[in-house]
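Asker: please find the sequence and the predicted model below.
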Amino acid sequence: MNHAKKISLSDRLILKNGTQIKNRIFKSAMSEQLGDKAHNPTQGLARLYAIWADGGTGLSMTGNVMIDRSALGEPKNVVLDNRSDKSLFQMWTDAGKKRDTELWVQLNHPGKQTPSFLTKTPVAPSAIPLGKGLDKVFNLPRELTEDDIWKIIKKFGESAGLAKAVGFSGVQIHGAHGYLVSQFLSPHHNRRADRWGGTLENRSRFVLEVYREMREAVGEDFPLGIKMNSADFMKSGFTTEDSVEVAKTLEEEGIDLIEISGGTYESPSMTGYKMKASTIKREAYFLEYAKQLKKQIEVPIVVTGGFRSGTAIQDALDSGVTDMIGLARPLAIEPDFPNKLLNDLETRSNLKNPTTGFAFIDKMTMLSITWYEYQLAKLATGKKVNPSQNAWSAVFQTLARLGVHGFLQRRA
């Protein structure tokens, strides 16, 4: 299903419900850690998204916003529920929608991927611990009951309805990276023997019911998307074949946009972990999967992960296998990178991997994530980022902001 004509980065994308996205640049979710003590958005968060709107992004996706304040993925997550301060969310959406920018909220439940200092007894499809040593910082989950499952589904719907009410222009289900939706889809993490587990049809039931509950809350004309794994990249996990089938089912249900990613905390492919050199050179981590998927569905696709140059971005669009280009870390350093790309496709983001020079410290402090969070925090306070920021400085600054808990396993 290749496009009949070449796509320009500046071309509008019109979704089937009539939503118009002004260009093909998609700001993918990043961990901002800018919620206040009550898990409401801060002025800094609004400032950050206004900067991205000014920078030329067509569609900005928020970092994961939680649907349940008793199930957080990180200490300073924003939560959107009936206890939220709606005026602070409206401040955020007003700022992020400047310059005709689409601002969608990514809604999430972490399942068992909630650190032990935040949740004593997390929940999951099955009582399976995280592997590869992660069980040291994530507690063994309790298996969800049927009643629990439906309560969580209802919460997704309630948060989606609130998202529309406070001014977000769309909602994305976080169905990737090993969080709860991803856990249900995975035969490794979901070993249930009831209608929520076993076959792919049963493992897909949770995300379908979440989508249906959201759709009921927001109506047919409001955009709903999903971020989903191309695969979990781990033995006995969610496969590429599974992913294609789930995408096809979601298309039948009416999903408006699908963002492609991959990996979990146990195998973090979304960060470039263990990627082939040829894939990294090509820049687009999940383009081969998108090529397979595009043959099967008509829903617009976003490919996120690895893009650094205008040349690779235009090549991906020219291939006809993606409709939007997802960018994350380049926008933490150059929030106006979209405008630069739109003006000159020879533009390149020269990101360097921050390091203290000690691999074990880099890993312990999750430097590949926290260094970028530090840059976002600077933007949020009106300061300029520092692409040459010393890694040790970022370590100490993040420790000061979040405490030692901030360095426990984190999302990308």
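Answerer: Right, received. Where do you want to start? Model, not experiment: these values are computed from the prediction.
Asker: alpha carbons only for contacts and neighbour counts from here, please
Answerer: Will do.
Asker: quote the end-to-end distance of stretch 69-84.
Answerer: End-to-end distance of stretch 69-84: 10 Å, with CA to CA, to the nearest Å as the criterion.
Asker: which parts of it are buried?
Answerer: By 16 or more other CA atoms under 10 Å, the buried positions in stretch 69-84 come out as 69, 71-81, 84.
Asker: can you redo these as CSV with secondary structure?
Answerer: Below are the buried residues of stretch 69-84 laid out as CSV (DSSP: H, G, I helix; E, B strand; the rest coil):
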residue, secondary structure
69, coil
71, coil
72, coil
73, coil
74, coil
75, coil
76, coil
77, coil
78, coil
79, strand
80, coil
81, coil
84, coil
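Asker: secondary structure element holding residue 307?
Answerer: Using DSSP states H and E, residue 307 falls within no helix or strand.
Asker: go on, residue 321?
Answerer: Short version, using DSSP H and E: residue 321 is in no helix or strand.
Asker: need the contact list for it.
Answerer: Residue 321 sits next to 2, 287, 290, 291, 294, 301 when contact means CA atoms under 8 Å, 6 or more residues apart in numbering.
Asker: and it, how far is that from residue 301?
Answerer: 8 Å.
Asker: and for residue 325?
Answerer: 9 Å.
Asker: over to residue 338?
Answerer: Going from residue 338 to residue 301 by CA to CA gives 19 Å.
Asker: more neighbours: those two, which one.
Answerer: residue 338 (29 against 22; other CA atoms under 10 Å).
Asker: helices of the stretch 301-412 of the chain, start to end?
Answerer: 310-318, 329-333, 337-343, 359-364, 367-380, 391-402 (DSSP state H, counting those that start in this stretch).
Asker: got another one to weigh against that:
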Amino acid sequence: MDSIYQKSAYFFLSLNNFIMDVEKIEQPAPNMMGIYDDSFIPEYKKLTDMVHSHEANIIMQITYGGTRSHLDSPSPIIFGASPIKNEVTGIMPVEISKDEIKHLVKSFGKAAERVKESSFDAVEIHAAHVYFLSQFLCPHYNVRTDEYGGSIENRARIILEIYDEIRKTVGNDYPILIKINSEDFMEDGLTSEESIIVSKMLEKAGIDAIEVTGGNDSSLYVVENNLDAVRKKIAFSKDKQSYFKNHATKLAKDVSIPVILTGGNRNIDLINEILNSTNIEFFGLCRTLISEPDLINKWASGDYKEPKCVSCNQCFNTHGKRCILNQKNS
């Protein structure tokens, strides 16, 4: 059996707090960074230069948040596919018009151009976790009767338009990725079959890679049943880890572009097993690297002990998203 370091496998730091907003008027999280005007470019260039000095690559996620806002005072205007209240945040959006969709598509294109000018190695469209584009894919939140609603092809239309606009601005050789739910895990949500249809449409359009995640955390059912993207109580059960692998395995058979598996990847033996038994060669990690930034180097050196992270999710409640196991007593 080949190990993760003998085959062409790669790890990704998949941090949801490193998402950049494409519109100044809209912010889904406190202190969220932006890419909505050129003033950001010089500072991001310092960041990318530093990363590249360590022979690493860095990709920027770009998004529009919608009703996922967790600000005490939400942004003044929050658009949605349809005026359907978010169960968790309680926010009722304004249905976005077709003219406003055109404006937002252009905003994504301009943001991606700035990403490239800032020397990021690729750009990733965030269309998961009930951010705005994920809402369009979800039948619960998209009840439109125009060309952006109804069939999965129509619900995916805005994402394809954004991809096309980004491709125009960054050129054919610059990598574009997408992060998309495997499914929403709610009764009237995006299904695995629909997600694969969208992924195939994006492959045909020319997208370079697909990052698989899952869970619509605007659904109380999803949150209460531990079906979202950052599931708890998985640290000591190998069977509960790498929890989107079934969808990613099927998708990797159906497309010829790279598939990135994110979600609960923490056991090196399980990762090696997936690597050797499927077409998946890319793996995203988040909480384990918040806890142990040098984890990949440890694995590379042959130290295969279990990560320190216990999947408690308390890192999301700390300033700067820090592991509570690393906090020194004051």
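Answerer: Received, thanks. Because the structure is predicted, anything quoted here is derived from the model rather than measured.
Asker: could I get the helices of the stretch 301-412 of structure 1 as a markdown table with distance to residue 282 of structure 1?
Answerer: Formatted as a markdown table, these follow (distance: least, CA to CA, whole Å):
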| stretch | distance to residue 282 of structure 1 |
| --- | --- |
| helix 310-318 | 7 |
| helix 329-333 | 16 |
| helix 337-343 | 17 |
| helix 359-364 | 26 |
| helix 367-380 | 21 |
| helix 391-402 | 27 |
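Asker: quick one: closest of the ones you listed to residue 29 of structure 1.
Answerer: Comparing these against residue 29 of structure 1 with CA to CA, the closest turns out to be helix 329-333 (9.6 Å).
Asker: that closest one aligns to what range in structure 2?
Answerer: Helix 329-333 of structure 1 corresponds to residues 287-291 in structure 2, going by TM-score structural alignment.
Asker: pretty sure residue 317 of structure 1 is touching residue 11, no?
Answerer: No - the criterion here is CA atoms under 8 Å, and residue 317 of structure 1 misses it with residue 11 at 10.9 Å.
Asker: that older thread, among the contacts of residue 321 of structure 1, name the ones in strands.
Answerer: Among these, DSSP state E puts residue 301 in strands.
Asker: could you list the buried residues of the longest helix along structure 1?
Answerer: If you go by DSSP state H, structure 1 has its longest helix at helix 146-166. For helix 146-166 of structure 1, the neighbour count (16+ other CA under 10 Å) marks 149, 152-164, 166 as buried.
Asker: out of those, which one sits closest to residue 329 of structure 1?
Answerer: Closest approach to residue 329 of structure 1 among these (CA to CA): residue 163, at 25.1 Å.
Asker: just to revisit the earlier point, show me which pair in the contacts of residue 321 of structure 1 is furthest apart.
Answerer: Within the contacts of residue 321 of structure 1, 2 and 287 form the most distant pair, 13.8 Å apart (CA to CA).
Asker: between those two, which one's more packed in?
Answerer: Taking neighbours as other CA under 10 Å, residue 2 of structure 1 and residue 287 compare with residue 287 leading, 23 against 14.
Asker: map the more buried one across to structure 2 for me.
Answerer: Aligned by TM-score structural alignment, residue 287 of structure 1 pairs with residue 245 of structure 2.
Asker: just give the closest residue to that match, not the sequence neighbours.
Answerer: residue 261 (6.7 Å; CA to CA, 6 or more residues apart in numbering).
Asker: and what of residue 11 of structure 2?
Answerer: That would be residue 283: by CA to CA, 6+ apart, it lies 4.9 Å from residue 11 of structure 2.
Asker: who are the contact partners of residue 24 of structure 1?
Answerer: Taking CA under 8 Å, 6+ apart, we find residue 24 of structure 1 in contact with 8, 9, 10, 11, 12, 13, 58, 323, 324, 325.
Asker: just name the closest of those to residue 121 of structure 1, please.
Answerer: Proximity of these to residue 121 of structure 1 (CA to CA) peaks at residue 325, which lies at 37.8 Å.
Asker: count the residues that sit near the closest one.
Answerer: For residue 325 of structure 1, the count of nearby residues is 24 (other CA under 10 Å).
Asker: show me the contacts for it.
Answerer: Shown in contact with residue 325 of structure 1 (CA under 8 Å, 6+ apart): 24, 25, 26, 302, 303, 304, 307, 313, 317.
Asker: and the gap between it and residue 268 of structure 1?
Answerer: According to CA to CA, residue 325 of structure 1 stands 20 Å off from residue 268 of structure 1.
Asker: could you do residue 401 of structure 1 as well?
Answerer: Taking CA to CA, one finds residue 401 of structure 1 at 25 Å from residue 268 of structure 1.
Asker: likewise residue 163 of structure 1?
Answerer: 29 Å.
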